[in-house]
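Undergrad: quick check, what structure comes out for this input:
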Amino acid sequence: MIDDILISAGGKGTRMKHLSKDMPKHLLDVEGRPFLHYVLNNVMQAGFENIYLVVGYRKEHMEKFAALHQYPITLIDQFGEMPGKYGTACPVMCARKYLQGKQFVSIAGDNYYSVKDLTAMRDRDDAYTYVGGLVSEHPEDWGVLVVREGDVLERIVEKPKEFVGNLTNVSLYKFTPTVFDVIDSVGISSRGEYEITDAISTLAKRGNVRVKKLEDSWIDFGRPEDIQRMENFLRSAKFPLR
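TA: Next up is the predicted model:
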């Protein structure tokens, strides 16, 4: 079993528009609690012992949140560790000193994952990297996982203009220590950021990446309308997959 999990929560959350102007979107209220509460609750229920939360934008709010609720987490300041650098690879780079030589799970702090799916990824204590995948009716809006026989990841195609598949990336990963062998070679993408999917693509070329399909609920908490969707889910305990 894997004991370590990395939660990326340093972004500004521009898709939330004015709602995230003064605080991280991860702390927006949902049914009387910050969204991040539900993420951490499931992480702890899944049995992770070492929780690393990467913060950045308005980090003082995250620090107050962690202190108030006394969550057993270690805060990592992305902007302090890597000033002027952005992208999904940065949290992993920042956490190197904590996770070097370990297997660990990595998730997006603005996504809700079920205890079932978090536990399933925690159980992947083997030599492979894993990417969580979910079938989408609109794969063109996401990164598409191109998979060959045996659930082996061939490549990731970001927001494809032509259909290449409908199994999409949900930013739920299990990494082995090999991620630190390749992540420093990740260059700046066309968006001007360092992308974790570029590191995964390098590992995929070696045949070392597998895809694990989600079996339970997943919610992207990125836009204002997602607040209501999350509230509806909590009230009904049911939520349609992507």
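Undergrad: from here on, contacts and neighbour counts on C-alpha atoms
TA: OK.
Undergrad: counting neighbours, what do you get for the residue lying closest to residue 27 once chain neighbours are set aside?
TA: Leaving aside its chain neighbours, residue 27 sits nearest to residue 34 (4.5 Å; criterion: Cα to Cα, 6 or more residues apart in numbering). Neighbours of residue 34 under the rule other Cα atoms under 10 Å: 15.
Undergrad: before we go on, could you also do this sequence so I can check it against the first one:
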Amino acid sequence: MKSWRKAIVGTDATVSEAIAAIESGSIQVALVLDASSRLVGIVTDGDIRRGLLRGMQLSGLATEVMNRSAVSAPATLSREERLHLMRQKSIKQLPLLDGNGQLIGVETFDELIEAPHYPNPVLIMAGGLGERLGALTRERPKPMLNVGGRPLLETIIRNVVQQGFRNIFISVNYRAEMIVEHFGDGSAVGAAIQYVHEAERLGTAGALGLLPQRPELPVVVTNGDILTTINYGALLDFHNGTAAQATMAVREHKVHVPYGVVTASDGYLETIREKPTESWYVSAGIYVVGPTVFDHVERGVRIDMPSVLERVVANKGRVAVYPIREYWLDIGRMEDFEQAHAEFNEVFP
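TA: Next comes the predicted model:
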């Protein structure tokens, strides 16, 4: 049984402390206990992200976002009974209680079965020119630039494979032969790689229309120039837990205005905000798209992912939003490339 004690927080814990407990623990949740060690609720990564979208502050109480109806079980249950209960309830963590209702352990679904494996396809968009990086991409595609001693695309693929995804498609266009020659069929990195060749560049979503057949499962889609420690499995689980046809990963972007910001009406001053920090959620270039989304992509026609998602919404579909707290860097400019080199060994040991 995995160590779970680092995941414990009290009823007075903040959301920030719950995040720290999730990250330092080994069971992917925070356990909220009262003074008598009785389970009050569970806080998941999804609970926190939904709370942040509602405007919840990190200084707020974790009890405001926790699940108060979390499933638990007597510690006397057999392995088979625990596994059956977890499958029945579609849960990955099962708190175990003694006869007095006190928490004495946590069973995890991953421990009860073999290592996680996701049959869902992953599509990596690697056909762009990377023109903003100038001479660096004159002879090679941006995803093949070395960061930390290996191609950026290799880091993305290794992360995906380590998280249980094996079925990988790579969309290629510019200098496609370099990518195909380096990765081949993917067996060297534990994957099964197929290539989607764009005869002409089709935007950030056009490659969806070139997949050999319409997927039956949701597809994880990521741009090929992103360094991130996102948990793709958690993203997929989040998507599957919604009624959405697609999910967009987003990142909070903050801008500090070094001046007093003035609002006026009819030529008269209303307010002055001194050096405010504005923030927005921006697309992180990572998505989950369900099978019905493919209805909005024509084969061989250029289209970007925002346009596809707008079509989904226009047709009364839903697109969920998944805030990223993990490390994330879009390598679009020279300064981003330099930052990736400086941080790589610390983020990807």
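Undergrad: rewinding a little: what does the residue nearest to residue 27 of the first structure align to in the second structure?
TA: Counting by TM-score structural alignment, residue 34 of the first structure lines up with residue 151 in the second structure.
Undergrad: for residue 84 of the second structure, see how far away that match is.
TA: Relative to residue 84 of the second structure, residue 151 of the second structure is positioned 43 Å away (Cα to Cα, to the nearest Å).
Undergrad: now residue 328 of the second structure
TA: Distance, residue 328 of the second structure to residue 84 of the second structure, by Cα to Cα: 37 Å.
Undergrad: and if you look at residue 160 of the second structure?
TA: For residue 160 of the second structure, the distance to residue 84 of the second structure - Cα to Cα - is 28 Å.
Undergrad: of these two, which one has the most company?
TA: The neighbour comparison of residue 160 of the second structure against residue 84 (other Cα under 10 Å) goes to residue 160, with 22 against 12.
Undergrad: who touches the more buried one in this structure?
TA: Neighbour list for residue 160 of the second structure: 166, 232 [criterion: Cα atoms under 8 Å, 6 or more residues apart in numbering].
Undergrad: so is the corresponding residue of the first structure for it in a helix, a strand, or just coil?
TA: In the first structure, the residue matched to residue 160 of the second structure (TM-score structural alignment) is residue 43. Secondary structure, DSSP: H, G, I helix; E, B strand; the rest coil: residue 43 of the first structure is helix.
Undergrad: what does residue 16 of the second structure give?
TA: Residue 16 of the second structure ends up helix, using three-state DSSP.
Undergrad: residues near it, how many?
TA: Neighbour number of residue 16 of the second structure under other Cα under 10 Å is 16.
Undergrad: what range does the lengthiest helix in the second structure cover in the first structure?
TA: Across the second structure, the longest stretch assigned as helix under DSSP state H is helix 334-347. Counting by TM-score structural alignment, helix 334-347 of the second structure falls onto residues 224-237 of the first structure.
Undergrad: next, the buried residues of the matching stretch.
TA: Buried residues in stretch 224-237 of the first structure, counted by 16 or more other Cα atoms under 10 Å: 224, 227, 229-231.
Undergrad: which one of the residues you listed is nearest to residue 195 of the first structure?
TA: The nearest member of those to residue 195 of the first structure, counting by Cα to Cα, is residue 224 at 24.8 Å.
Undergrad: show me what contacts the closest residue to the closest one other than its chain neighbours?
TA: Distances taken as Cα to Cα, 6+ apart put residue 16 closest to residue 224 of the first structure, at 5.3 Å, once the chain neighbours are dropped. By Cα under 8 Å, 6+ apart, residue 16 of the first structure lies in contact with 25, 222-224.
Undergrad: just the helices in the second structure please.
TA: For the second structure, the helices defined by DSSP H cover 15-24, 45-53, 79-89, 109-112, 152-162, 176-183, 232-240, 305-314, 334-347.
Undergrad: residues of the shortest one that come out buried?
TA: If you call a residue buried by 16+ other Cα under 10 Å, then helix 109-112 of the second structure has these buried ones: residue 109.
Undergrad: now the aligned residue in the first structure for residue 253 of the second structure: how far from residue 221 of the first structure?
TA: Correspondence of residue 253 of the second structure to the first structure, assessed by TM-score structural alignment: residue 136. Between residue 136 of the first structure and residue 221 of the first structure the computed distance is 16 Å (Cα to Cα).
Undergrad: doesn't residue 22 make contact with residue 9 of the second structure?
TA: No: if you go by Cα atoms under 8 Å, residue 9 of the second structure and residue 22 don't touch, sitting 9.9 Å apart.
Undergrad: joint contacts of the two?
TA: Here residue 9 of the second structure and residue 22 have residue 30 as joint contacts, going by Cα under 8 Å, 6+ apart.
Undergrad: so where in the second structure does the lengthiest strand in the first structure end up aligned?
TA: The strand that spans the most residues within the first structure, counting by DSSP state E, is strand 167-175. Matched against the second structure by TM-score structural alignment, strand 167-175 of the first structure falls on residues 281-289.
Undergrad: what about stretch 271-289 of the second structure, distance to the chain center?
TA: When distances are taken as Cα atoms, centre = their mean, to the nearest Å, stretch 271-289 of the second structure is centred 18 Å away from the chain's centroid.
Undergrad: touching it from outside, list them.
TA: For stretch 271-289 of the second structure, contacts defined as Cα under 8 Å, 6+ apart pick out 218-223, 226, 235-236, 239, 245-264, 323, 330.
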